[in-house]
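Engineer: Model the following, please.
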Amino acid sequence: MLLLGIDIGTSSIKVSVVEAATQTVVASAQYPDEETPIIAVKPGWAEQSPDMWWENVQHAINLCHHSGKYQPADISAIGIAYQMHGLVLVDKQQRVLRNSIIWCDSRAVEIGDKAFETIGEEKCLSHLLNSPGNFTASKLAWVKKNEPKIYEQTDKIMLPGDFIAMCLTGEITTSVSALSEGVFYDFSGNRLSEDVTNYFGFSLSLFPEIRPVFSNHGGLLPEIAKALRLKAGIPVAYKAGDQPNNALSLNVLNPGEVAATAGTSGVIYGVSDQLAYDKQSRVNTFAHVNYTEEQKRLGVLLCINGTGSLNRWVKSLFGTSVSYQQMNDEAAGAPVGSDGLRILPFGNGAERMLNNKLVGVHLQNIDLNLHTRAHLFRAVQEGIAFSFRYGLDIMRSNGMNPSVIRAGKANLFLSGLFAETFVNITGVPVELYKNDGSVGAALGAGIGSQIFKSPAEAFSNMHPLQLIEPKSQQLETAYQEWKVLLEKQLAEL
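Structural biologist: Take a look at the predicted model:
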């Protein structure tokens, strides 16, 4: 029995077909080959076209089929993972009304900050577990204020995964997990937040039907099934944001378990059974994929916007003359601490862990007679690892103290230098797994369609590839210097 997982990333769409009995990947594909651009009409803005996502999803699925390694008609369920916090608006005919305002867009920060103050900081934190910040609710309020004609035409609001599920099934649904990541959910009342909807003046009719994450979110439409060579009626049985899904794919489901990822953005995501929150909302708490009213499972999320995106930007400076592997190799040849070169990696929108401030990327202490591009490549990876340490210290101050962190051996964790730097500067061992968001989505579909009797069965064949343990505190002085530079920048904003 086969499962199809779709991962709607910022850079591309990845799909995988997984054999349920063994949890092994039969085939995978990614589309497009080049990284999908982010549309930035103004500084701090970030948009993408939902229709482009749908086109790319279809291309990726058909590319996967072209492998010839399976029969598409044998696929029994579909799961979807997606970039979190994006806003998609459709009319009554399910037509997209504007580009999606995606996760790293900062235009609604002031709107969210005003809502935080007006609704009341304590009430927001105790009921929403977050400040509205620049999350989906504030983005919708921005549209309501600045694009009233589009807002008036809006029949339903969605997150990116809800939109792709709609394209596949014609049905529009959501979940408590999705509503919480948009900061629409009242955890104290176990319902849509009246404080948020009343303050912003949102009609309840805008919100889709709420279903569990692991459930039937609609059957595949006949015309779509024909175009994609799949069986009509197979369910979309799972939808989750990329970070909860990454945690699922690493079997991080229980209190105290922690996952990390370092793709376009960097995230540490820990599971808690407490309705807790950071008083400054620098880290955020959302309903995890297995959250229920009876068994609270919360995902405590630290996000750094500019990790892999900074690495990509630096690579682009050197054109096609350098690959990521070359960058990693050259970085490993530079001395620990990069001979004093320091990078603040915060150039991809307002950073939540820095109180939604736009810090930008800063390159400090350049010595034109000493520093080479190898120093630059290493300083980038060290700066990203330092930002993880800074954020993890915030999580520790809120009671999240991981003894081990699970991560997929992908993106920046493909770099042995980065993985070792991360472990040494955080002081926490890392288990690396063969992990992928699209594979996690496929396994989620197996859970949601009850092909697996339990989540434990879905991960019965999962084993770590590698354990990396802390070996050195050599970088601590460099980190403290980096922290002084960061706090100086924050004080000037």
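
Engineer: CA atoms for contacts and neighbours, from now on please.
Structural biologist: Fine.

Engineer: In the chain, where's the longest helix?
Structural biologist: helix 373-397 (DSSP state H).

Engineer: Heading C-terminal from that helix, find the next helix or strand.
Structural biologist: strand 405-408 (DSSP states H and E).

Engineer: So which elements touch that next one?
Structural biologist: In terms of contacts (3 or more Cα pairs under 8 Å, 6 or more residues apart in numbering; DSSP states H and E), strand 405-408 is packed against strand 258-262, strand 430-433.

Engineer: what's the longest one packed up against?
Structural biologist: Helices and strands touching strand 258-262, as assessed by 3+ Cα pairs under 8 Å, 6+ apart, comprise helix 242-249, strand 266-272, strand 405-408.

Engineer: Same list (these) but as CSV, adding distance to residue 428 and mean neighbour count.
Structural biologist: Converted to CSV, the helices and strands packed on strand 258-262 look like this (distance: least, Cα to Cα, whole Å; neighbours: other Cα atoms under 10 Å):
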stretch, distance to residue 428, mean neighbour count
helix 242-249, 17, 27
strand 266-272, 12, 25
strand 405-408, 7, 25
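
Engineer: quick one: which helix or strand includes the residue lying farthest from the centre of the chain?
Structural biologist: Using Cα atoms, centre = their mean, the residue of the chain lying farthest from its centre is residue 369. It sits 39.6 Å away. Under the criterion DSSP H and E, no helix or strand holds residue 369.

Engineer: Would you mind measuring from it to residue 360?
Structural biologist: Residue 369 sits 26 Å away from residue 360 when distances are taken as Cα to Cα, to the nearest Å.

Engineer: To compare against the first, here's the next sequence to fold:
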Amino acid sequence: MSYVIGVDLGTSAVKTLLMDRSGVIAAEATRSYPLFHDRPSWSEQRPEDWVTATLEAMKEVASAAGIDAAAIEGISFSGQMHGLVLLNDKGEVVRPAILWNDTRTTEQCREIEKVLGDKLLSVTRNPALEGFTLPKILWVRQHEKELFDQAAIFLLPKDYVRYRLTGQLHMDYSDAAGTLMLDVAGKVWSKEVLEAFQLADSFCPPLVESHGLVGTLLPEIAAATGLSAGTKVFAGGADNACGAIGAGILSEGLTLSSIGTSGVILSYENDKEKDFGGKVHFFNHGKENAFYAMGVTLAAGYSLSWFKKTFAPNESYDEMLAGVEQVKPGSNGLLFTPYLVGERTPHADPNIRASFIGVDGTHERIHFARAVMEGITFSLNESVDMFRQAGKTVDKVVSIGGGAQNPAWLQMQADIFNATVVSLENEQGPGLGAAMLAAYGCGWFESLEACADQFVKHADSYEPNPQAVETYASLFRVYQQVYAQTKTMNDQLTAFRG
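Structural biologist: Sure thing, here's the model as predicted:
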């Protein structure tokens, strides 16, 4: 039996999956590491913690009962996007990594917009947001010049871990797309962007495909993990790109709905010239010469967990949602907007806040619960709506995360998206996508699609109900008015918030 390892380097923990040729998980292991918020809006981690945790997790799966470590052929990675790791000319870390959820860089984002103008969207295909990498680079140069002057090259989180395993410096296109320095359509580092901010070409690592072979394990790493020094290491991809691969989003018409704490709508795209005007993200896919468009809801599953904590703290989710399927679409005229922590798509607004609209004396808690579920799904549908307006086909949606755990919510997604919605038999997310890249890189399959046929299994399928589709289409247009109608009030209310 042959195996591959998928390493998913998340924000709070690293997870490793050991998978065999049939797509069965033979072993898995997780290790956590600390997150540091030393100042308001700061979010940092120690890259060494990632390495230590990854080696421990790899060792655990390689030594699992019944596993021959010598039969592990390849390793690939999924990683948290955007995080800045600076290395000196000796390959040593210059300062702690600044993460994707660090928001200290608003000033630098405005600078990027001013300097690049229209080139920002035409080249990088994405707006300047605090989470991206270039603003972090500019912040370090402005505020920590002595440290910046030591930096010879930058990496993203998973790329640093892979560097420590192989001694080789690379970055894949899907993760590079989140730096604001990549010509996304051209698949090269943008000379226009680098020259505009006086960054040398050598500051950026060599680019490679996500399934590209980038080396084998260093002898000391092989010894520490129990793996063979000849184990092949493949580049891997950004967490969202790998999540798409792990859900089989590998052809036009397929879209991913992921409802975790935040929510993501991600749709496959093969047209590199597709223009969404920066209203949704546009990144390189982990599949070669493919792309994806992506919208984000900041408080998706978080909205439901907030509702439970506040109004049903002693009940399970199943108890709280019992009977929700009996409430008709529209929650008896009650509407919720999930702006608890601001919003990302299509309104990049940190000040907007959530609303219940249309409350009357007939409403019970179950109406509010369903309205929260509908509001989260309406927010995700903002992205679906923009995809379709740009000419994309969205006819099949793979739903994962919390939204895939409740049949009523799956049907609700089918009705609001007006598309077939399917759940997965075994949801493993980005870690599965990383394992699939390793399997494809090792030559087990002729394509990622062939690998998905073996590794990704659909479960239940939900078709849109025409009557509910009509109801939700009307209600969605009302939902879209709430942001503009409440923006000024929420801006004024910021002065009263703790």
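
Engineer: TM-score for this pair?
Structural biologist: Superposed pair, TM-score by TM-score structural alignment, normalised by the length of structure 1: 0.86. Supporting alignment: 482 aligned residues with a Cα RMSD of 3.1 Å.

Engineer: Let's have the helices and strands packed on strand 258-262 of structure 1 in CSV, adding distance to residue 203 of structure 1.
Structural biologist: As requested, these are exported to CSV (distance: least, Cα to Cα, whole Å):
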stretch, distance to residue 203 of structure 1
helix 242-249, 27
strand 266-272, 32
strand 405-408, 40
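
Engineer: So for residue 86 of structure 1, which of the ones you listed sits nearest?
Structural biologist: With Cα to Cα as the criterion, residue 86 of structure 1 lies closest to helix 242-249 of these, at 11.5 Å.

Engineer: And the strands in the stretch 51-200 of structure 2?
Structural biologist: Here the stretch 51-200 of structure 2 has its strands, by DSSP state E, counting those that start in this stretch, at 72-79, 85-87, 97-98, 153-155, 171-172, 182-183, 188-189.

Engineer: got the ones you listed as CSV, with mean neighbour count and distance to residue 246 of structure 2 columns?
Structural biologist: Putting the strands of the stretch 51-200 of structure 2 into CSV (neighbours: other Cα atoms under 10 Å; distance: least, Cα to Cα, whole Å) gives the following:
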stretch, mean neighbour count, distance to residue 246 of structure 2
strand 72-79, 29, 11
strand 85-87, 25, 26
strand 97-98, 24, 27
strand 153-155, 23, 24
strand 171-172, 26, 17
strand 182-183, 25, 24
strand 188-189, 20, 26
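
Engineer: Could you say which one of those comes nearest to residue 241 of structure 2?
Structural biologist: The nearest among those, by Cα to Cα, is strand 72-79 at 8.3 Å.

Engineer: tell me, the closest one lands on which residues of structure 1?
Structural biologist: Mapped onto structure 1 using TM-score structural alignment, strand 72-79 of structure 2 spans residues 75-82.

Engineer: how far does the matching stretch sit from the chain's center?
Structural biologist: Put simply, stretch 75-82 of structure 1 sits 17 Å off its chain's centre (Cα atoms, centre = their mean, to the nearest Å).

Engineer: How about stretch 306-313 of structure 1?
Structural biologist: 15 Å.

Engineer: do the same with stretch 454-472 of structure 2
Structural biologist: On Cα atoms, centre = their mean, the centre of stretch 454-472 of structure 2 falls 23 Å from the chain's centre.

Engineer: what's the span of it from first residue to last?
Structural biologist: 36 Å.

Engineer: What ranges does the stretch 201-350 of structure 1 have for its strands?
Structural biologist: Using DSSP E, counting those that start in this stretch, strands in the stretch 201-350 of structure 1 cover 209-210, 236-241, 258-262, 266-272, 284-287, 298-304, 342-346.

Engineer: Point out the most buried one among those.
Structural biologist: strand 236-241 (a mean of 30; mean count of other Cα atoms under 10 Å).

Engineer: by contact count, what packs against that strand?
Structural biologist: Packed against strand 236-241 of structure 1 by the contact rule (3+ Cα pairs under 8 Å, 6+ apart) you find strand 75-82, helix 160-169, helix 176-181, helix 437-448.

Engineer: The helix or strand just after the last one vs structure 2, average offset?
Structural biologist: Spelled out, that is helix 437-448 of structure 1. Moving toward the C-terminus from helix 437-448 of structure 1, the next helix or strand (DSSP H and E) is helix 455-458. Following superposition, helix 455-458 of structure 1 is found to deviate from structure 2 by 2.4 Å on average (mean Cα distance after the TM-score superposition for structure 1).

Engineer: I would like the range of structure 2 that aligns with helix 455-458 of structure 1, please.
Structural biologist: Counting by TM-score structural alignment, helix 455-458 of structure 1 falls onto residues 448-451 of structure 2.

Engineer: show me what contacts the residue in structure 2 that residue 307 of structure 1 lines up against?
Structural biologist: Using TM-score structural alignment, the partner of residue 307 of structure 1 in structure 2 is residue 300. Contacts for residue 300 of structure 2 (Cα atoms under 8 Å, 6 or more residues apart in numbering) come out as 259-263, 338, 376.

Engineer: and the gap between residue 300 of structure 2 and residue 441 of structure 2?
Structural biologist: 34 Å.

Engineer: Equivalent analysis for residue 11 of structure 2, please.
Structural biologist: Per Cα to Cα, residue 11 of structure 2 is found 26 Å from residue 441 of structure 2.

Engineer: more neighbours, these two?
Structural biologist: Taking neighbours as other Cα atoms under 10 Å, residue 11 of structure 2 and residue 441 compare with residue 441 leading, 26 against 21.

Engineer: That one: what's it in contact with?
Structural biologist: 74, 211-213, 234 are the contacts of residue 441 of structure 2 under Cα under 8 Å, 6+ apart.

Engineer: Hmm, residue 11 and residue 36 of structure 1 touching each other?
Structural biologist: Yes: in this structure, residue 36 of structure 1 is within contact of residue 11 by Cα atoms under 8 Å, at 4.7 Å.

Engineer: quick revisit: show me the subset of the contacts of residue 441 of structure 2 that structure 1 keeps too.
Structural biologist: Compared against structure 1 with both residues aligned by TM-score structural alignment, their matches' Cα atoms under 8 Å, the contacts of residue 441 of structure 2 retain 211-213, 234.

Engineer: Top of those residues by number of neighbours, please.
Structural biologist: Of those, with other Cα under 10 Å as the count, residue 234 tops at 29 neighbours.

Engineer: corresponding residue for that residue in structure 1?
Structural biologist: In structure 1, residue 234 of structure 2 lands on residue 237 (TM-score structural alignment).

Engineer: what's the answer for residue 464 of structure 2, then?
Structural biologist: So residue 464 of structure 2 corresponds to residue 470, using TM-score structural alignment.

Engineer: Doesn't its match belong to a helix?
Structural biologist: No: under DSSP: H, G, I helix; E, B strand; the rest coil, residue 470 of structure 1 falls outside any helix and is assigned coil.
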